[in-house]
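>>> Quick one, fold the following:
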Amino acid sequence: MEQRHGGRDDGRDGAGHTKVTVAHDYFTQRGGAERVAVLLAETLGGGAVTTSAFLPSETFPEVGRLSVRQLLPWLPRPLAARRAALGPLAGLAFLLHTVHDGVVVASTSGWAHWMRGRAPRVLYCHTPARWLYEPDDYFRDAPRWLRRILRLLLSPLGIVDRQRMRSAAVVVANGPVTARRIRRAYGMDAPVVIPPPGLGPDGPQEPVEGVGTDFCLTVARPRGYKNLDLVTSVFSSRRQEQLVVVGGTARPVTDQHVLEVGRVSDAQLRWLYQHARAVVCVAQEDLGLVPIEAFQFGTPAVALRAGGYLATCTPGRNAVFVESEDAAALDRALDQLRDQPLDLEDVRESGETFSVEHFSRAMGGLVAAAAASADAGRRADADGLVTRA
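Model (predicted):
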């Protein structure tokens, strides 16, 4: 049984006269993928989105303004809140869900692209599932024997995942790194459409208690590849700038140079972006929206010279690169920014490259092309021009 929550459900066309069904894996966390899914629902989906599970208190309040169709409304909250438990159920829910009309636009890094039906699917891929295609990295903190078992258990899911991805009308990558990972995982070439920042400078700001006058900011959930331990250890050793950590769980202050505030409101995050010396980004990201968001405020990035940061960060203009994933390299980059500050207006102008208008226009064009191709195929089939084996 499906369930809808809030928002409007007026049946408006999302792209011309084409009905667009927007889907997203799940709204049980706050991340860049969730912000992109909201934007797709608002600009293409007529304010509606289909998802496996929706926990309003755990995701962005903007989701509550949408008409949200849940495929697993009966799922107990403890299960919905745990991705390890929710994931397989979400995959099954999408696999059993069919859409036959219009076009499906799936915001996916795991499950939403498993949806079936006659409607052509435009897949906006944030990344091929790390837990499926890079389990050793994703589960790096688990014992080796457990990682081997997980690889065996996940193998059948990979077969389904590749079939569903390869049957799409078009697969879109959120950046060049993701496009290369799509090529490795699926053997497909994917056009790149970089998303806009999910949070802009226009809006209220609210100070965060305990933040000093000289601080750097890192925004990341506590995952192994985010390298949070590296960042916090460096700032503890430097004993210069304060590090403010957004994401994960707020913790009591044990080090005056590291403040873990957990989740914050958008108003508080705007204030942090506005007042930070820099955002520190040393995760192995396929894209990473944090630098793009920070640039809007004139705040530069100290970013790992790898992954998605190569597509969004320009050394000397809006960023200082960290050459490797070690404390000495991060320490040197922080010193470089302190000794050679970047022009904040140049940083702000660099952020204008990533706009909502460009993103919406590019995705709308892909939806229109998928719809036109599907219509042509149906006409050819009706005329007896298509032979099926």
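
>>> Could you use CA atoms for every contact and neighbour count after this?
Fine.

>>> From residue 375, how far out is residue 150?
Relative to residue 375, residue 150 is positioned 42 Å away (criterion: CA to CA, to the nearest Å).

>>> And the two? Which one has more around it.
Using other CA atoms under 10 Å, the more surrounded residue of residue 150 and residue 375 is residue 150, with 16 against 13.

>>> who's in contact with the more buried one?
Residues in contact with residue 150 (CA atoms under 8 Å, 6 or more residues apart in numbering) are residue 135.

>>> Next up, identify which helix or strand it is on.
For residue 150, the host element (DSSP states H and E) is helix 144-166.

>>> chain center to the helix or strand following that helix: distance?
Following helix 144-166 in sequence order, the next helix or strand is strand 170-173 (DSSP H and E). Centre-to-centre, strand 170-173 and its host chain are 15 Å apart (CA atoms, centre = their mean, to the nearest Å).

>>> helices and strands around strand 170-173, which ones?
strand 121-125, helix 176-186 (3 or more CA pairs under 8 Å, 6 or more residues apart in numbering; DSSP states H and E).

>>> try 6 Å this time
strand 121-125 (3 or more CA pairs under 6 Å, 6 or more residues apart in numbering; DSSP states H and E).

>>> Report the angle between the strand it packs on and helix 176-186.
Here the directions of strand 121-125 and helix 176-186 differ by 120 degrees (axes from the mean of the first three to the mean of the last three CA atoms, to 10 degrees).

>>> The structure of the following sequence is requested for comparison with the preceding one:
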Amino acid sequence: MRKVAIIHDWLVNYGGAERVVEAFLEIYPNADIYTLVYDEKKIGATFSKEKVKTTFIQKFPKATKIYTKLLPFMPYAFEELDLSEYDLVISSSSCCAKGVVTGPNTKHISYIHSPMRYAWDLYHDYKKRSGKLTSFFMSIFMKNLRQWDYTSSQRIDIILANSNYVAKRINKFWNRECQVVYPPVDIDRLSPNGKESEDFYVVFSRFVSYKRIDLAIEACKKLNRKLVVIGDGEQRDYLKSLANNNITFTGRISDEEVKDYLQRCKAMIFCAEEDFGIIPLEAQACGRPVIAYGKGGALETIEDKITGIFFDKQEIESVIEGILKFEKLKLCTRKIHEHAMKFSRERFKKEIERVVKNGLFK
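Okay, here's the model as predicted:
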């Protein structure tokens, strides 16, 4: 019986990356989980305290709240993990988890959600949006972090990317070839409601700047269209200041309430450039199309003029053009739903098992 360890960047909230870890655990229920920091109150119901081992950073005061500010310590924290007793290590990483050190008799398979964007392609963007002190230290520290990121990537036996978009960046920044395995989407609980759509669009997202929710709000304002904005985050007050009476904010709501909105909406508007993007697939699983920015992972999860439509630029007028083009289309709910079914959790688990089997017996 193989002894398996699952490594994840941090366990402080439940999102798409945590669904991947959850699926790994379904394949290997006896695996141990290692992570930088763990918030039992927020995620204990999904990942029990008994299963999770943390790094020394967990002992820092308020570690689960300030962990993102401790980036300089993260490479050391993961390299300090002793994984010598394991036959198989599977890491789930968009930061430093993939940098664990494994011995020659341990196979390390790393599922990469993204190379560190703040160290590579979005470095200048993050730096511009940072304060003077943070920007100064970024200039000094990021060079060393890039070197570590590249070096640690060379220790991985098999690299899996969550999209072709991410695979290209892995090849550019790490000079590594990889396989693409699309992440699991929780589509079993999602389906069309069998009714006609209602007269509103939906945005479902964390309220952070790169999601560009502002574009959807401004476009719907100009077109006098109803928009329901689901979620919360640091941009809450700013986004609400842009809204008029046609824009409704729900805040954080239950999965069932989200499902209800997705089933009833005319379409989802998705303005972000994502590495993959699970939420558009959740809308499609409900039989609803997506009006999306035509870059990044959306190009792999949405079929143009079949399950949605693309707009070209992250600009208000481009979003408006996309909405107007969409409103002239007649799309098939059944085809949209069937397309989403290709990204199921069971499909993901079978692909991971195949990769592991092939990797262990080479």
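
>>> hmm, back to that, next, the mean deviation of the helix holding residue 150 of the first structure compared to the second structure.
With mean CA distance after the TM-score superposition for the first structure, helix 144-166 of the first structure departs from the second structure by a mean of 2.8 Å once superposed.

>>> tell me the angle of that helix relative to strand 121-125?
Angle, helix 144-166 of the first structure to strand 121-125, by the same axes, to 10 degrees: 140 degrees.

>>> gap between the two ends of stretch 199-219 of the second structure?
By CA to CA, the extent of stretch 199-219 of the second structure from end to end equals 15 Å.

>>> Tell me which residues are up against it.
Stretch 199-219 of the second structure is contacted from outside by 226-235, 265-269, 271-272, 316, 320, using CA atoms under 6 Å, 6 or more residues apart in numbering.

>>> what's the answer for stretch 295-315 of the first structure, then?
177, 274, 278-282, 285-287, 291, 318-323, 344, 347-348, 351.

>>> neighbours around the aligned partner of residue 13 of the second structure in the first structure, how many?
Matched by TM-score structural alignment, residue 13 of the second structure corresponds to residue 29 in the first structure. Using other CA under 10 Å, residue 29 of the first structure has 18 neighbouring residues.

>>> now swap in residue 376 of the first structure and tell me
With other CA under 10 Å as criterion, residue 376 of the first structure counts 12.

>>> What's the match for it in the second structure?
Match for residue 376 of the first structure (TM-score structural alignment): no aligned residue.

>>> where does residue 376 of the first structure land in three-state SS?
Recorded secondary structure, residue 376 of the first structure: helix (DSSP: H, G, I helix; E, B strand; the rest coil).

>>> Ok, residue 40 of the first structure next?
What three-state DSSP gives for residue 40 of the first structure is helix.

>>> Which residue in the second structure aligns with it?
Counting by TM-score structural alignment, residue 40 of the first structure corresponds to residue 24 in the second structure.

>>> any idea how far that match is from residue 355 of the second structure?
From residue 24 of the second structure to residue 355 of the second structure the distance is 13 Å (CA to CA).

>>> between those two, who's got more neighbours?
Neighbour totals were compared for residue 24 of the second structure and residue 355, and residue 24 leads with 21 against 16 (other CA under 10 Å).

>>> how about the helices in the first structure?
Using DSSP state H, the helices of the first structure run over 32-43, 77-80, 83-96, 130-133, 135-138, 144-166, 176-186, 228-238, 266-275, 290-295, 309-312, 327-339, 344-350, 356-382.

>>> after superposition, how close is the third one to the second structure?
Same thing as helix 83-96 of the first structure. Looks like 2.7 Å for helix 83-96 of the first structure (mean CA distance after the TM-score superposition for the first structure).

>>> What residues of that helix count as buried?
86, 87, 89, 90, 91, 93, 94, 95 (16 or more other CA atoms under 10 Å).

>>> just the fifth one next, same as before
By neighbour count on 16+ other CA under 10 Å, the buried set for helix 135-138 of the first structure is 135, 136, 138.

>>> Now those in CSV, please, with extra columns for distance to residue 18 of the first structure.
As requested, those are exported to CSV (distance: CA to CA, whole Å):
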residue, distance to residue 18 of the first structure
135, 38
136, 42
138, 38
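
>>> quick one: which of the residues you listed is nearest to residue 155 of the first structure?
Of all the buried residues of helix 135-138 of the first structure, residue 135 has the smallest distance to residue 155 of the first structure: 10.8 Å, by CA to CA.

>>> Tell me how far the closest one lies from residue 199 of the first structure.
For residue 135 of the first structure relative to residue 199 of the first structure (CA to CA), the value is 31 Å.

>>> With residue 158 of the first structure instead?
34 Å.

>>> And the two? Which one has more around it.
residue 199 (19 against 15).

>>> from what I can see residue 93 of the second structure touches residue 110, true?
No. Under the criterion of CA atoms under 6 Å, residue 93 of the second structure makes no contact with residue 110, lying 7.2 Å away.

>>> Any idea how many residues pack against the aligned residue in the second structure for residue 227 of the first structure?
Under the alignment (TM-score structural alignment), residue 227 of the first structure pairs with residue 212 in the second structure. For residue 212 of the second structure, the neighbour count with other CA under 10 Å is 18.

>>> any idea how far residue 212 of the second structure lies from residue 246 of the second structure?
Look at residue 212 of the second structure and residue 246 of the second structure: by CA to CA, they are 18 Å apart.

>>> outside of stretch 252-269 of the first structure, which residues touch it?
Applying CA under 6 Å, 6+ apart, the contact partners of stretch 252-269 of the first structure are 204-207, 236, 242-251.

>>> which among those residues end up buried?
Listed as buried from those are 205, 236, 242, 243, 244, 245, 246, 247; burial here means 16+ other CA under 10 Å.

>>> Among the residues you listed, which pair sits farthest apart?
205 and 236 (27.7 Å).

>>> according to the alignment, stretch 166-185 of the first structure goes to what range in the second structure?
Going by TM-score structural alignment: stretch 166-185 of the first structure matches residues 154-173.

>>> in the matching stretch, what's buried?
By neighbour count with 16+ other CA under 10 Å, stretch 154-173 of the second structure contains the buried residues 156, 158-170, 173.

>>> Quick check: the aligned residue for residue 333 of the first structure in the second structure?
Checking TM-score structural alignment: residue 333 of the first structure goes with residue 322.

>>> One more: residue 317 of the first structure?
Aligned by TM-score structural alignment, residue 317 of the first structure pairs with residue 306 of the second structure.

>>> I'm done for today, thanks for sticking with me.
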